[in-house]
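Enquirer: Could you look at this predicted model? Sequence included:
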Amino acid sequence: MATEQLFEQASAQWNLEPLYGDLAKAKSEQMPHKRYGLTDLEKTRLRGLLLKHSPAEISGHEGIEARTVEVALSQGLYRYVEQLTGRDRNALDSWRDVADWLEAAGYRTTQVAINWDQMPDVPVLYGRQVELDQLQQWMLGTSACRFVSIIGPVGMGKTSLAITLAKVVQTQFDGVIWQSLRHRPTLENVLGQWLNELPDDVIPHSDEWYDQLGALMAYLQQHRCLVVLDNLESILSSGSLVSEYAPDYSNYRELLKRLGEQPHQSCIVVTSRERNRELAGSRAANSPIRYLELGGLKYDDAAQLLVAERLPGSGKPHWKGLINQYRGNPLMLRIVAMTIQELFDGDVDRFRRHGRTMFGDIKYLIDQQYERLSAVEQDILGQLAEKAQPMSIEDIQHPDGLAAISALLSKSLIEKSPAGFTLIPVVMEYVREQLP
């Protein structure tokens, strides 16, 4: 990631543009011989400090020695902050003072921001402008949605898209909440943390989760908030044809049901590999509940990603075959590009002649999805792999075949063409290895 994109989460908690301008003035007073204005690197390090990252942590993101960052800060930003806040020179002796002093000076926003600084840094987003425009239209248009889900297989970039979207639209909301479900927090813990960080007038009737949920809904009705729930599949049970919630997480159904069905002026964004009942959504133009199925990158965008990954042979025709093999999956393409460079000296043709599309981390990604499938879905994948040619819905030999095919399509493990249903190439290779 380019340094100018690091620590962008600070924009949800700080009035950055006025702060940049005022620090630029302080810089010119301290160092009149320097070019006016903060450099991109100074802005990046400032944002890191505002998010309570130490100089050592900032240097890790930049890929340089910690001492280099410490010296630069002591010769630059620390002095500008002293000047801006009216302190004596060299009064700032800890990086922690930067955020504290600037908050006291009034540069912190009044916007509620919960876990916003815990959003992961994402790689550059290639393509996806059409999807971003569509999501913004749904969220901010005249018939604004209150619930949007982004559905797609592992590695497709759902989290990256959600984070990019959130950063673009965050100024349109009174509050912003980020919540990763990857480590399966209980709803009681999630609601308890949120209510603890919301204004003091948000008081539930009791500590029971349903009373806490009622208090949250009342707040979302009175204030326009953006809430992002990432990796919903983490709290869904595996091995079931119909995605149900895992034991101890069934109360999330009530959370999502109320967020989707109960009128409020906020907007909820959910990412998931699987679409359950609460994420069903609609394609109707005026529906308050919508869903986006995230597919692979288009060729030009995928090629741009491979160029950025320094894969030799920019624009060569055989890239099209490589991209198609992995159906434009961004994470898989990054893994493949690294493998081709490390093991095949950057020669795409050699890699393709090798004949293997599924290996190492690619296999691990597919493992994650395959292990969550129901026995019916795994059986149908096996039928498609054995047949090795398109099958019609009538060819599928299972009483639950229709439901399973629909589920597999939504998980992007199979494809539909006029000739019938087939496995995508990398899944075909994987499933064949599972067959007895």
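Expert: Ah, there it is.

Enquirer: from here on, contacts and neighbour counts on C-alpha atoms
Expert: Will do.

Enquirer: so how far does stretch 356-364 reach from one end to the other?
Expert: In stretch 356-364, first residue to last residue: 15 Å (Cα to Cα, to the nearest Å).

Enquirer: ok, which stretches of the chain are strands?
Expert: 112-114, 147-151, 175-180, 225-230, 267-272, 289-293, 414-417, 420-423 (DSSP state E).

Enquirer: got a list of contacts for the third one?
Expert: Pointing back at strand 175-180 there. Strand 175-180 is contacted by residues 12, 111-116, 118-119, 170, 223-231 when judged by Cα atoms under 8 Å, 6 or more residues apart in numbering.

Enquirer: How about the fifth one?
Expert: Counting by Cα under 8 Å, 6+ apart, strand 267-272 makes contact with 139, 145-152, 158-159, 162, 224-233, 259, all of which sit outside it.

Enquirer: next, the one to line up against it:
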Amino acid sequence: MAYSASLQLDSSSANAPSDIHLKSSTLQKLTLEEALDVLNELVYQARTKSLSEPEIIVVRGAWYDQSYEEMSENSSYKKNYLQRRVAIDLFDLLTKVIGNGEQVCKRNLQACLQAFINQDVIKGSKLPDVSKFYGRTQELVYLKELIATQQFNCISLVGVAGIGKSSLAAKLISDISKDKIFGFDFFIWKSVAHLPTIEDLISELLEILDPQFISPNYTQAKITLLLKVLKQKRCLIVLDELEVLYQNPQLNLDYLIFIRRLVEENHQSCIIVTNRVLFDDFVEFINTKRPFQFIRLEGLDTDSAIKFLGERGITDLKRCQQLIQTYRGNPSELADVVNRIHNMFGNTEIFFENPTTLVSKKLENILNKMVGNILDSIHKQIMIYLAEKTIEGSESITITTILNNFKLTHQVSISTLDLVKALENLERMSLIESVKNPVTKEICFILQPVIKKYVLTDTLGIVHNFDSSNLKIAS
């Protein structure tokens, strides 16, 4: 990782409450009266029965951080009754209603309800479901630290397909929306997977931030207006799946110009982008010390991955560790292989008696597009070279070995500079990994087992389809 309220509510419970009005243009802290009104409506919708008097006592006590002893002293109900009868059932219900995947309890009731109401502030596209979220504790802490400093206009989450970039960004928003210390006025989630033009994207952002704005006709004027708004209002904007820009060079250029202005010009907001590729412009931002940072996501930590697999029926520790190693803790690939084990093999023992590395259809399709549309001949030959060499027993290949042997093995003439650039590009595209030898400190390169399997099988013949005559001659 670059790493208070009256106990008496209007209990005309014969009438169902009307639609719940939770709209707010800013993240305002709830009063207890407001909280009870909202909870009463939500609870009624869930069970057609309003909050009871003892339930209101528990809510009030939780709101003011009272112990159950204090709740009992201020009411006619016994402590054990409030704690063991009322609270347990109430918090189980509230977990389903407002928890969004988090267990609601006395300690976090206020935060969970605030986050539930703040969902109206999260505009744009629908967030990924993070009701089941595993690990990423360090990454979340680091991201919150970066955002709290208000020193970074843009943060990029980079990593291979399925590693959890979008889930991490969504979890971050969910957490931050519970904490006013960050001071955000708006959260905006926008997927760009459908390749909207930069004009359409900016117009939509402006419409979300203030529908009364009259959007200018020209792109740069639109960006200037958006930046003015981002100075006035503190916003957290997520642009998800930015790697699709590789499919359209002109759109790629338009977006990078837009992001450059977001990075280089002054405002109080933060933009998070998720992408599989660390763009050249992003590297430049880092090298020139612009207010930009990136995190390269690795797989889930071992404990989180074991929990992930255990909830899917893989409980043997040794087998879990084997799967985690092979699929590098990638939650999407782990979920796919577990499904295929259950559907095709029946149980893990049969699968491990017939060991193989499975490539998910999702990852295969992504790799087909990247290899077929983006990689040139030298990139493909490097991936083939690394795949073949690691089959022969080496787990990783040193940079020295590559520089000395690649040209001979593949009978190509290419300058050292171009070879190094190609390795850098492959790493930025999350297709190869670099590690430092702990003893020699030399950089080594590896292919993840899943990507190696893809290269070697090459079902569509895309990887091995290249024209060696296009390779540059060494000078």
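Expert: Sure, I can see it. None of these values were measured; they are calculated from a predicted model.

Enquirer: what's the TM between chain one and chain two?
Expert: The TM-score (TM-score structural alignment, normalised by the length of the first structure) is 0.72; 358 aligned residues with a Cα RMSD of 3.5 Å.

Enquirer: Now the buried members of the contacts of strand 175-180 of the first structure.
Expert: Applying 16 or more other Cα atoms under 10 Å to the contacts of strand 175-180 of the first structure, the neighbour count classes 12, 111-114, 116, 119, 170, 224-231 as buried.

Enquirer: quick one on the thing from earlier: possible to save the strands of the first structure as TSV with distance to residue 208 of the first structure?
Expert: Shown next, in TSV, are the strands of the first structure (distance: least, Cα to Cα, whole Å):
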stretch	distance to residue 208 of the first structure
strand 112-114	21
strand 147-151	25
strand 175-180	20
strand 225-230	21
strand 267-272	23
strand 289-293	28
strand 414-417	43
strand 420-423	46
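
Enquirer: any idea which of the ones you listed is most buried?
Expert: Stretch with highest mean neighbour count among the strands of the first structure: strand 147-151 (a mean of 26; mean count of other Cα atoms under 10 Å).

Enquirer: That one vs the second structure - mean distance after superposition?
Expert: Once the two models are superposed, strand 147-151 of the first structure sits on average 0.5 Å from its counterpart in the second structure (mean Cα distance after the TM-score superposition for the first structure).

Enquirer: List the residues that contact the nearest residue to residue 320 of the second structure once chain neighbours are set aside.
Expert: Of all residues not flanking residue 320 of the second structure in the chain, residue 306 sits nearest, at 6.1 Å (Cα to Cα, 6 or more residues apart in numbering). If you count contacts by Cα under 8 Å, 6+ apart, residue 306 of the second structure has them with 315, 317, 320-321, 324.

Enquirer: Just the ones of those in helices?
Expert: When DSSP state H defines the helices, the subset of the contacts of residue 306 of the second structure inside them is 317, 320-321, 324.

Enquirer: Show me just the buried residues among those.
Expert: The neighbour-count test (16+ other Cα under 10 Å) marks 320-321, 324 as buried among these.

Enquirer: Roughly how far does the residue lying closest to residue 435 of the second structure once chain neighbours are set aside sit from residue 398 of the second structure?
Expert: Spatial nearest neighbour of residue 435 of the second structure, chain neighbours left out: residue 444 (5.3 Å); criterion: Cα to Cα, 6+ apart. Per Cα to Cα, residue 444 of the second structure is found 4 Å from residue 398 of the second structure.

Enquirer: Same check on residue 246 of the second structure?
Expert: Counting by Cα to Cα, the gap from residue 246 of the second structure to residue 398 of the second structure is 29 Å.

Enquirer: Also residue 388 of the second structure?
Expert: From residue 388 of the second structure to residue 398 of the second structure the distance is 14 Å (Cα to Cα).

Enquirer: Between the two, which has more neighbouring residues?
Expert: residue 398 (18 against 15; other Cα atoms under 10 Å).

Enquirer: Distance of the more buried one relative to residue 447 of the second structure?
Expert: On the measure of Cα to Cα, residue 398 of the second structure and residue 447 of the second structure end up 13 Å apart.

Enquirer: now do residue 267 of the second structure
Expert: Residue 267 of the second structure is 40 Å from residue 447 of the second structure, by Cα to Cα.

Enquirer: ditto for residue 235 of the second structure
Expert: Taken as Cα to Cα, the span from residue 235 of the second structure to residue 447 of the second structure is 38 Å.

Enquirer: And for residue 359 of the second structure?
Expert: Using Cα to Cα, one gets 14 Å for the distance from residue 359 of the second structure to residue 447 of the second structure.

Enquirer: residues contacting residue 395 of the first structure?
Expert: Contacts of residue 395 of the first structure (Cα under 8 Å, 6+ apart): none.

Enquirer: Repeat that for residue 381 of the first structure.
Expert: Counting by Cα under 8 Å, 6+ apart, residue 381 of the first structure touches 423, 431.

Enquirer: how much space between the aligned residue in the first structure for residue 275 of the second structure and residue 333 of the first structure?
Expert: Under the alignment by TM-score structural alignment, residue 275 of the second structure pairs with residue 272 in the first structure. As defined by Cα to Cα, residue 272 of the first structure lies at a distance of 21 Å from residue 333 of the first structure.

Enquirer: For residue 199 of the first structure, state which of the buried ones among the contacts of strand 175-180 of the first structure is nearest.
Expert: residue 112 (8.2 Å; Cα to Cα).

Enquirer: Identify the residues contacting the closest one.
Expert: For residue 112 of the first structure, the contact set (Cα under 8 Å, 6+ apart) comprises 13, 174-177, 198.

Enquirer: go again using 6 Å as the cut-off
Expert: residue 175 (Cα atoms under 6 Å, 6 or more residues apart in numbering).

Enquirer: Compute the inter-axis angle for the strand or helix carrying residue 114 of the second structure and strand 186-191.
Expert: Residue 114 of the second structure belongs to helix 109-118 when assigned by DSSP states H and E. Between the axis of helix 109-118 of the second structure and that of strand 186-191 there is an angle of 60 degrees, by axes from the mean of the first three to the mean of the last three Cα atoms, to 10 degrees.

Enquirer: burial count for the aligned partner of residue 200 of the second structure in the first structure?
Expert: Under the alignment (TM-score structural alignment), residue 200 of the second structure maps onto residue 189 of the first structure. Number of residues near residue 189 of the first structure (other Cα under 10 Å) recorded here: 10.
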